[in-house]
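Visitor: no sequence on this one, just coordinates:
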């Protein structure tokens, strides 16, 4: 005997928990006219009376979540003679005495299922599924809630939108929603504005779900790559690849290069490192050679971290070559992704006009080293956060066009061919 709960006690019961268990985006579209305090058969009859032959979304509760699926509501009395294989199999099975089919679903691969309402009214009945995997002793899995505790959303996404990119669908539906022209809505396959808003929420939900799945995969890949890189760095240290060269560590050499890029004189760098220029030249050549021969990129990783955070080791007490105002500018860019992309695009378009990147950076109060620090902050996030990556594409299109339009004409632009 399977374990059962009363409707009041079952953890998934909407009768107890109410509609708060439905996602906020779906709640507004639910048909609240379906009775929840009557019998199973009363709820079944009303659903069939209203929606027989129509495709709707059936929303079912789980413990802490909801499941939903598009189904066609059927009137079993009218449909039990249907020649569909799953109809005929169910009609000949021993289950009709205990269950009434109320919905039909077909998967993309052609497999068919019937959703069943259990005739038993108390204790809590189950919704069951009958499909190709069902046998004479089993009626598929159960969902833990009765038909009285399910929700019916009387709308589905029009078929011609289902094979298109969700991002394109969202843009088109947003434009339709703003226009709110009744004839255009009907031409697009919608019953009314509410139907359109449901489709829009569904498309946005598909994007969010797809992004979440892709983000989870990307997180797993990045975690694996980071673990491998940390192993590479550990192996490089153990193998002596990161041993100092003539007393200059990789971190000191990287920090020194960052200081020079930021405007600190070579003489000042040599003074801090306490070496002469010939030694500096030799140290630089050897570190470059090691880096170029390191196929694991462990040295490059250590170099990049030190270059973007040069106030370490022997340079900890030295100025980084940036003013206090420049430091504030860096923090501003680190806190504003759109500003970061704007500056990046400004430099990109400027380079096509022969404008030096450093002069553009100065307009934002930044030095080359400041920009490296800002890039070190945002680059890993763009590589690991799909939402930022998508936002980046739109922002780049916008700012590239803006700076290209504002760029001064070149001499060649006056030549008419």
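Guide: Looks like it arrived, so ask away. All of these numbers come straight from a predicted model, not from anything done at the bench.
Visitor: contacts and neighbour counts: CA atoms only from here.
Guide: OK.
Visitor: neighbours around residue 303, how many?
Guide: Neighbour count for residue 303, taken as other C-alpha atoms under 10 Å: 21.
Visitor: which SS class is it?
Guide: helix (DSSP: H, G, I helix; E, B strand; the rest coil).
Visitor: now do the contacts for it.
Guide: Residues in contact with residue 303 (C-alpha atoms under 8 Å, 6 or more residues apart in numbering) are 250, 251, 254.
Visitor: kindly reformat those residues as TSV containing neighbour count.
Guide: TSV is the format used below for the contacts of residue 303 (neighbours: other C-alpha atoms under 10 Å):
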residue	neighbour count
250	23
251	24
254	24
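Visitor: ok, those residues vs residue 416, which is closest?
Guide: residue 254 (49.5 Å; C-alpha to C-alpha).
Visitor: putting a second one here so we can go through both:
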């Protein structure tokens, strides 16, 4: 059966011609056969690596697919296989009982993200606090507690969901009326950023180069293209999620090279504007 004709479950990317239960049962059979094939004593980490390698080979065998499809499968099931979430694959109804996602002062992670987005769009904090009915000390606690939860969450569920909400440009009914110094008047640039991967990689490379030359990269993009930090980060998460869900190694390599090329071009530009690199005046 060729990869072109294999149908995959949209949730877990297993081939629809077999059950996921039969797949994992066969996997465990092969793991046990491997471990019993010699007298070596394997550590838990070594057994985990053996299981991962056998899972990949079994998936490729049962679906007659290429290595990119294997990566898509592993990414879609990263939490099941490794206990680590991947952007684009966290489902809220799967983590409802997670204590790290319990509301803080009655505000959910989505609410917190919506407030963060408004702040990074340039909406005054006082306006946001008034709309949400909170005081500045509560916001300080939100920042502290959500930050602590992200730091202690070894599954990266909180951080990944925060990123997904950013990609969705999450909002809150109480905040929708608040204006932002965002892309008003520059909607074409924002549209291009979200639809043209080359344009996104160019600005991402330029931003990195700007920071390396002591400039505020986010402010540079706002000044040059009218795209604020919140909108830029939202689009960045969209591209990351799309890459996870539609992984293609050739595309990844292509855009990585393009990103680096643009970063170097902007680095040269910023260096020239600052009078050249210090190293340019040194002769060997």
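Guide: In hand now; what should we look at? Predicted, not measured: the structure shown is a model, and the values here were computed from it.
Visitor: quick one: TM-score?
Guide: Scored against TM-score structural alignment, normalised by the length of structure 2, the superposed chains reach a TM-score of 0.64; 208 aligned residues with a C-alpha RMSD of 2.8 Å.
Visitor: sorry, back to before: in helices, which of the contacts of residue 303 of structure 1 fall?
Guide: In this view, the contacts of residue 303 of structure 1 that belong to helices under DSSP state H are 250, 251, 254.
Visitor: alignment lookup: the last one to structure 2.
Guide: Pairing criterion TM-score structural alignment: the partner of residue 254 of structure 1 within structure 2 is identified as residue 113.
Visitor: residue 317 of structure 1: neighbouring residues, count only.
Guide: With other C-alpha under 10 Å as criterion, residue 317 of structure 1 counts 10.
Visitor: and residue 214 of structure 2, by the same measure?
Guide: Residue 214 of structure 2 - counted by other C-alpha under 10 Å - has 9 other residues nearby.
Visitor: cool, residue 72 of structure 2 as well?
Guide: For residue 72 of structure 2, the count of nearby residues is 19 (other C-alpha under 10 Å).
Visitor: looking at structure 1, name the residue matched to it.
Guide: Under TM-score structural alignment, residue 72 of structure 2 pairs with residue 219 in structure 1.
Visitor: isn't residue 244 of structure 2 up against residue 75?
Guide: Yes: between residue 244 of structure 2 and residue 75 there is a contact at 6.8 Å, judged by C-alpha atoms under 8 Å.
Visitor: neighbour count winner among those two?
Guide: It is residue 75, of residue 244 of structure 2 and residue 75, that has more neighbours when counted by other C-alpha under 10 Å, with 24 against 19.
Visitor: and that one, how far from residue 245 of structure 2?
Guide: In this view, residue 75 of structure 2 and residue 245 of structure 2 are 8 Å apart by C-alpha to C-alpha, to the nearest Å.
Visitor: biggest helix in structure 2 by residues?
Guide: Determined from DSSP H, the single longest helix within structure 2 is helix 249-273.
Visitor: what residues sit buried inside that one?
Guide: 255, 258-267, 269-271 (16 or more other C-alpha atoms under 10 Å).
Visitor: for the most centrally placed residue in structure 1, which non-adjacent residue is closest in space?
Guide: By C-alpha atoms, centre = their mean, the mean C-alpha position of structure 1 lies nearest to residue 211, the distance being 2.5 Å. Take residue 211 of structure 1 and drop its neighbours on the chain: the residue closest to it by C-alpha to C-alpha, 6 or more residues apart in numbering is residue 386, 7.0 Å away.
Visitor: which residue lines up with the one you found in structure 2?
Guide: Checking TM-score structural alignment: residue 386 of structure 1 goes with residue 249.
Visitor: can you give me the strands in structure 1?
Guide: With DSSP state E as the criterion, structure 1 has strands at 55-62, 65-73, 99-106, 112-118, 127-131, 151-153.
Visitor: list the residues that contact the match of residue 72 of structure 2.
Guide: Per C-alpha under 8 Å, 6+ apart, neighbours of residue 219 of structure 1: residue 384.
Visitor: tell me the spacing between it and residue 383 of structure 1.
Guide: Residue 219 of structure 1 is 10 Å from residue 383 of structure 1, by C-alpha to C-alpha.
Visitor: cool, and residue 26 of structure 1?
Guide: Separation of residue 26 of structure 1 from residue 383 of structure 1 (C-alpha to C-alpha): 33 Å.
Visitor: what's residue 156 of structure 2 aligned with over in structure 1?
Guide: Aligning on TM-score structural alignment places residue 156 of structure 2 opposite residue 297 in structure 1.
Visitor: no wait, residue 104 of structure 2
Guide: For residue 104 of structure 2, the residue aligned by TM-score structural alignment is residue 245.
Visitor: so its match makes contact with residue 281?
Guide: No: using C-alpha under 8 Å, residue 245 of structure 1 is not in contact with residue 281; the gap is 11.4 Å.
Visitor: more neighbours: the two, which one.
Guide: Applying other C-alpha under 10 Å to residue 245 of structure 1 and residue 281 shows that residue 245 carries more neighbours, namely 17 against 10.
Visitor: in stretch 175-191 of structure 2, what's buried?
Guide: Buried-residue list, stretch 175-191 of structure 2, by 16+ other C-alpha under 10 Å: 175, 180, 181, 182, 183, 189, 190.
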